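K.L.:
Sequence and predicted structure below; questions after.
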Amino acid sequence: MDYERDLTRAAEIARAMTGTMACRGPDDEGVWFAPHAAIGHRRLAIIDIAGGRQPMIAEEEGRDVAVLTYSGEVYNFTELREELAGRGHSFRTRSDTEVVLHAYLEWGDDLAEHLNGMYAFAIWDTRREELLLVRDRMGIKPLYYYPTAHGVLFGSEPKAILANPLAERVVDADGIRELMAFVKTPEHAIFKGMYEVRPGSIVRVNRDGIGKRRYWKLESAEHTDDVDATVATVRGLLDDIVARQLISDVPLCTLLSGGLDSSAVTALAAKDLREQNLGKVRSFSVDFVGYTEHFKPDTMRATPDAPYVHDLVRHVGSEHTDIVLDSAELMEPAVRDTVLRARDLPLGLGDMDTSLYLLFKAIRGYSTVALSGESADEVFGGYTWFHDPVAVNADTFPWLVVADVSGSANLDLLNKDVRRALDVPGYRADSYHQALAEVPRLAGETGLERRMREISYLNLTRFVQTLLDRKDRMSMRVGLEVRVPFCDHRLVQYVFNAPWALKTFDGREKSLLRAACADVLPESVLKRVKSPYPSTQDPGYELALREAVRELLRNEDLPSQQLVDLAKVREAIDRPVDGTTSLETRGPLERLLQLDAWFKEYQVKLSL
């Protein structure tokens, strides 16, 4: 949008920006123009295939009054539709999109407080010539904007904004710090001048400028329920959440790792479908060739997934498919390039990104919607750093104390002058103390309970964003919608206020979730210790990485060499391969390959 230009003459640029989102919406496209606004949409059809076309326009007396472009799902749209109909609204479609549009006509920018779901949307109000950008409470769906001299550019991903020549592809020192720090600072979008709408927030753009308002954030309140009541409430919420998220007009499945989280979602989905006589739940898992047979326990993973996956499949009777990948697929240049373009950033997660992309690509051949167990660890306290006294008591983000997660080895990749100038440890410290200052305190709370509230808040507002963004980008790259039941704000808010003693009442991680779902899970899954998303242990993968880096170093004109200590890179690739395949050993190699590809692909200009 632009208050000084006639955007009806900018159709080519608007369509180019919209076209970058084709992967997110392979089913339909549309662009709406007015003198000061151009609204584009690519559609992934989930609800009301025929009637939910966008941009969707609300009319009064033959003139357009509001235009909506919307991504995601609102799970309480049926109840909202009935409420709005009772207030005099009439509907032409069965879609949740139209419900959101009428909710705006009824409640204005208070509409978000009525929505339960995952969503990112923009509304142009033609009467006020005002734009609203709205993002869901937990940040499941992405939304970015880029202020210009007389307006703003916006899109679901940075690539949509970068398709407009007004957006400069500049990354400054803070952008590089954010790339390397692994802290996910709210609103930071890496590219200079670009911002991410904060979860639970509304950005309003009008002739007076840009304003921001948070309509939801975590709040502290005294938790008065005992163990039994808390477990019952968690289960009641999960039953309702999963039932709502199973609504779809297209084939649906679950993602299954054999861990407590994904197994709970799959089991509850199977139970709901069975009770409605809707058949079996379909489930998918990812595995690597030879992974189970040759598995070696490490600091993050004590067991392979496959045996637990199949225990759960037998227990609930799901229609299951294992997606088994090999190292050649993970190193395929075209796949790695696709992953980089999907994420827009060189985030260096290597095979954990490529395998997730390949898993979603395979699933898309069968289903358009998948339910995931993502975010249960942040909600219920499942990660090792919730239970490690050193991590808990550290004066930093607790995940930075865990070597495989922190990405500290990536900092060693930088040359010493850049490291000194960036001062990433100082950046992390500033971000940490900024986050701590936001924590909603509970009067009288002290000691461990106070600290664990802080740890929970850090995970629910910082760490979870990294995983939700990864999940969204990899899935939407292939037009797969992944829903996240554990991010329902009612569940998040309730469990956030449960005392740490309640969250660990059985002496283990995620006590509340385990107890709430004990009746639908096999004993093996209930007893399994937390195991993160798998990473290949094939030594051949690291050998292939090293060879790819050697090939890269043969090029004398490396864009990344202004940041990287090439001597350290050569030292790393010449070390003996010892059979370990952790992120700590492979991470710098992955990061260098991605950095170089990013500079070339995105024509990034550094401003340090």
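P.N.:
Structure's in. What do you need?
K.L.:
rest of the way, CA atoms for contacts and neighbours
P.N.:
Noted.
K.L.:
Checking Thr299 next. Helix, strand or coil?
P.N.:
coil (DSSP: H, G, I helix; E, B strand; the rest coil).
K.L.:
Quantify the burial of it by counting its neighbouring residues.
P.N.:
Neighbours of Thr299 under the rule other CA atoms under 10 Å: 11.
K.L.:
Only the buried residues of stretch 179-197, if you could.
P.N.:
By 16 or more other CA atoms under 10 Å, the buried positions in stretch 179-197 come out as 179-186, 188-197.
K.L.:
By residue count, which strand of the protein is the longest?
P.N.:
strand 63-74 (DSSP state E).
K.L.:
Now do it: distance to the chain's middle.
P.N.:
22 Å (CA atoms, centre = their mean, to the nearest Å).
K.L.:
rewinding a little: out of the buried residues of stretch 179-197, list just those in helices.
P.N.:
179-181 (DSSP state H).
K.L.:
Going by distance to Arg364, which of those residues wins?
P.N.:
Leu179 (29.9 Å; CA to CA).
K.L.:
That closest one is in contact with Ile190, isn't it?
P.N.:
Yes: contact status for Leu179 versus Ile190: in contact at 7.1 Å, counting by CA atoms under 8 Å.
K.L.:
returning to that earlier point: tell me which of the ones in helices among the buried residues of stretch 179-197 is nearest to Ala232?
P.N.:
Ala232 lies nearest to Ala181 out of those, by CA to CA, at 39.1 Å.
K.L.:
Just want to check the distance between that closest one and Gln465.
P.N.:
Distance of Ala181 to Gln465, computed by CA to CA, to the nearest Å: 14 Å.
K.L.:
Find the residues that touch each one of the two.
P.N.:
Shared contacts of Ala181 and Gln465 (CA atoms under 8 Å, 6 or more residues apart in numbering): none.
K.L.:
for comparison:
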Amino acid sequence: MCGITGWVAFRQDLRTERDALDAMTETMACRGPDDRGTFTTDHAALGHRRLAIIDLPGGRQPMRVDLPDGPVALVYSGETYNFTELRDELRRRGHRFDTSSDTEVVLHAYLEWGTALAERLNGMYAFAIWDGRHDKLVMVRDRMGIKPFYYYETPDGVLFGSEPKAILANPAVEPTVTLDGIRELFGFVKTPGHAVWDGMREVEPGTVVTVDRRGPRTTRYWSLRTREHTDDRDTTVARVRELLEDIVARQLVADVPRCVLLSGGLDSSALTAIAAKQLGEHDERVRSFAVDFAGQAENFVPDEMRSTPDTPYVHDVAELAGTDHQDIVLSADELADPEVRRRVVRARDLPTGLGDMDASLLLLFRAIRGHSTVALSGESADEVFGGYRQFFNPEAREADTFPWLVRFARHRGERGGLLAPGLLENLRLDDYVHDAYRTSVSRVEPLPGESAFESRMREICYLHLTHFVRILLDRKDRASMAVGLEVRVPFCDHRLVEYVYNTPWALKSFDGREKSLLRAATADVLPRSVVERVKSPYPSTQDPAYARKLQEHVRGIAADHPVFEIVDRTLVSQLAAAGQVVGPMRYALERTLDLALWLDMYRPVLKLS
């Protein structure tokens, strides 16, 4: 998986900047605990931290080829699932390989096809190539944005890294956050390209950014395109199953122990069942892991968001599929541990305010890492197949905004309700969100002859696949890589995404329920309880002791803390003293604690006027 970073400067000799490069590289140690390496030449410096997954002895980086007119060096994060086929094709074209790694295949693919290599890759990846033949840097990110990738333009080049912390470690960068950064933090829209930190940008999914003496230039090699879907229902269901079988087989390839993340929902259960069937053909058992909270099964109270606890369904799947299963049971003390919150904020580089949902994910991954290095996750199936309630809620479907914001306003309070009054007025948050929404909707290609309803559902699917899913993918990547665990997301395979995106909504919901195609494609390998289960979001603890600890921690924030430049001091004080906090009130406490910790750790310069 790995962490990458680097620096290109056309008006200085970077061979004298090894200390800065080392500092940037070491921020990625959590992403790559197995090895480190650097490459420097006059105008380029690359750093790499490795998590060894394929060809453990042979995949060291930076990987380079020395050519007569200059070196070509690569730092690479991710996995290319079709590297075997690509290697065979490159061999036929005369390339020779010294390792069995996918990294070397990507490097030679660039030598053969240049930036057009991106169109040939199937996988999750973020990589940078210094092409010394032409004095240029090439940065490439996967189609769905599974792997994070950031860059920061300087007067004579760029800095880049898998995470913002790598760029912020360079002494030339001042960690500044402006009103636009705060808007992105509180808008919950994941604007493509936006990185919150002033001057920093994401390499957008499906793009190549080329940097030479003229500066950065971005080209797009993939986007969601509208095409007519001509397959009938049975053919569509069969094609979904065919794709899933192929995707899971590809993503089970690793030279290290593998497992699956099992929540008891349709998505993760389908992957678990298919993986168990495929490994069973080779007399292997799949390992599965689930998160649970102390007392949750016994004390669970249904609410509007979650009607059932996960554990009974998890155990049904584990029994039917014959997995080697383990529940990771967490207590309120573990979830509220300030050190765990610190690790989460450090992993995310941002104060997300998801609280126990982020803490439990990090603790789950830390426990899994003691047994496995690669995990398969059901992330993104809801976005691909239409699994969220807002896909079926008329109010959300008809709203002139991102559909999930209608639900979040109800469950977390109005956007910006936590913000200090003066800041809230300056932000004009509704205008920011509306502009992002209109820009995104304008990119949806209509299908000639499509009904108004089908056209609107296409827009809703597009918004989830280009905004909402990237929030969740970033969360999962940061939490997993913080403990050196590679999480693969089969439902993000671009072939599946393209196919299902263009399936009419009438087919996506042919039985009147969410994710009809996925349910039909996998029902034969699942227990009936899971086939019939209603969608339930990622779990959150209901233990009142956890909320009391949040209040205690918030009361410990000093009255003059800079967090109160951002949040409403009066509101936070009232919540900290309240008898019971649930729902939006608890979320406000979580957000305040994250913000305060983030300000302490990163000390950003806030420009809020």
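P.N.:
Noted; the coordinates are in hand. Source: prediction; values computed, not measured.
K.L.:
thinking again about what came up before, equivalent range in the second structure for the helix or strand following the longest strand of the first structure?
P.N.:
Scanning forward in sequence from strand 63-74 of the first structure by DSSP states H and E, the next helix or strand is helix 77-86. With TM-score structural alignment applied, helix 77-86 of the first structure matches the range 83-92 in the second structure.
K.L.:
what do you get for stretch 10-21 of the first structure?
P.N.:
Under TM-score structural alignment, the match for stretch 10-21 of the first structure is residues 17-28.
K.L.:
ok, back up a step: how big is the offset of the match of helix 77-86 of the first structure relative to the first structure?
P.N.:
Following superposition, stretch 83-92 of the second structure is found to deviate from the first structure by 0.2 Å on average (mean CA distance after the TM-score superposition for the first structure).
K.L.:
roughly how far out does that stretch sit from the chain middle?
P.N.:
Offset of stretch 83-92 of the second structure from its chain centre (CA atoms, centre = their mean): 29 Å.
K.L.:
One more: stretch 556-574 of the second structure?
P.N.:
So, by CA atoms, centre = their mean, the centroid of stretch 556-574 of the second structure is 30 Å from its chain's centroid.
K.L.:
do stretch 279-293 of the second structure as well
P.N.:
For stretch 279-293 of the second structure, the distance to the chain centre is 23 Å (CA atoms, centre = their mean).
K.L.:
May I have the distance across it, first residue to last?
P.N.:
30 Å.
K.L.:
who touches it?
P.N.:
Here stretch 279-293 of the second structure has contacts from 258-263, 272, 275-276, 310-311, 314, 318, 322-332, 360-361, 364, 368, 539, 541, using CA under 8 Å, 6+ apart.
K.L.:
From those, keep the buried residues only.
P.N.:
Buried members of these, counted by 16+ other CA under 10 Å: 258-263, 272, 275-276, 310-311, 314, 318, 322-323, 325-328, 330-332, 360-361, 364, 368, 539, 541.
K.L.:
How about the contacts made by the equivalent of Val492 of the first structure over in the second structure?
P.N.:
Taking TM-score structural alignment, the alignment pairs Val492 of the first structure with Val497 from the second structure. By CA under 8 Å, 6+ apart, the contact set of Val497 of the second structure is 384, 491.
K.L.:
Tell me how far the residue lying farthest from the centre of the second structure lies from Val75 of the second structure.
P.N.:
Farthest-out residue of the second structure from its mean C-alpha position, per CA atoms, centre = their mean: Pro68, at 39.6 Å. Distance, Pro68 of the second structure to Val75 of the second structure, by CA to CA: 21 Å.
K.L.:
Equivalent analysis for Val469 of the second structure, please.
P.N.:
In terms of CA to CA, Val469 of the second structure sits 26 Å off from Val75 of the second structure.
K.L.:
neighbour-wise, which of these two wins?
P.N.:
Between Val469 of the second structure and Val75, Val75 has the larger neighbour count (other CA under 10 Å), namely 30 against 23.
K.L.:
these two touch, right, the more buried one and Leu46?
P.N.:
Yes: between Val75 of the second structure and Leu46 there is a contact under CA under 8 Å: 7.0 Å.
K.L.:
Need the overlap of contacts for those two.
P.N.:
4-5, 62.
K.L.:
out of those residues, who has the most neighbours?
P.N.:
Ile4 (36 neighbours).
K.L.:
Just list the residues touching that one, thanks.
P.N.:
25, 28, 46-49, 75-77, 127, 161-162.
K.L.:
How about residues contacting the longest strand of the first structure?
P.N.:
By CA under 8 Å, 6+ apart, strand 63-74 of the first structure touches 39-41, 54-59, 96-97, 101, 115-127, 141.
K.L.:
Let's see that with 6 Å instead.
P.N.:
41, 55-59, 116-127 (CA atoms under 6 Å, 6 or more residues apart in numbering).
K.L.:
Then stretch 438-447 of the second structure?
P.N.:
Thr226.
K.L.:
next one: stretch 112-121 of the second structure
P.N.:
Applying CA under 6 Å, 6+ apart, the contact partners of stretch 112-121 of the second structure are 109-110.
K.L.:
Just the contacts of Ile4 of the second structure: which are in strands?
P.N.:
Judged by DSSP E, strands contain the following of the contacts of Ile4 of the second structure: 46-49, 75-77, 127, 161.
K.L.:
In TSV, list those along with distance to His464 of the second structure.
P.N.:
Formatted as TSV, these follow (distance: CA to CA, whole Å):
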residue	distance to His464 of the second structure
Leu46	34
Gly47	34
His48	32
Arg49	32
Val75	30
Tyr76	27
Ser77	25
Phe127	25
Gly161	26
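K.L.:
What segments of the stretch 101-250 of the first structure are strands?
P.N.:
For the stretch 101-250 of the first structure, the strands defined by DSSP state E, counting those that start in this stretch cover 117-125, 130-135, 144-148, 151-155, 170-172, 195-196, 201-206, 209-214.
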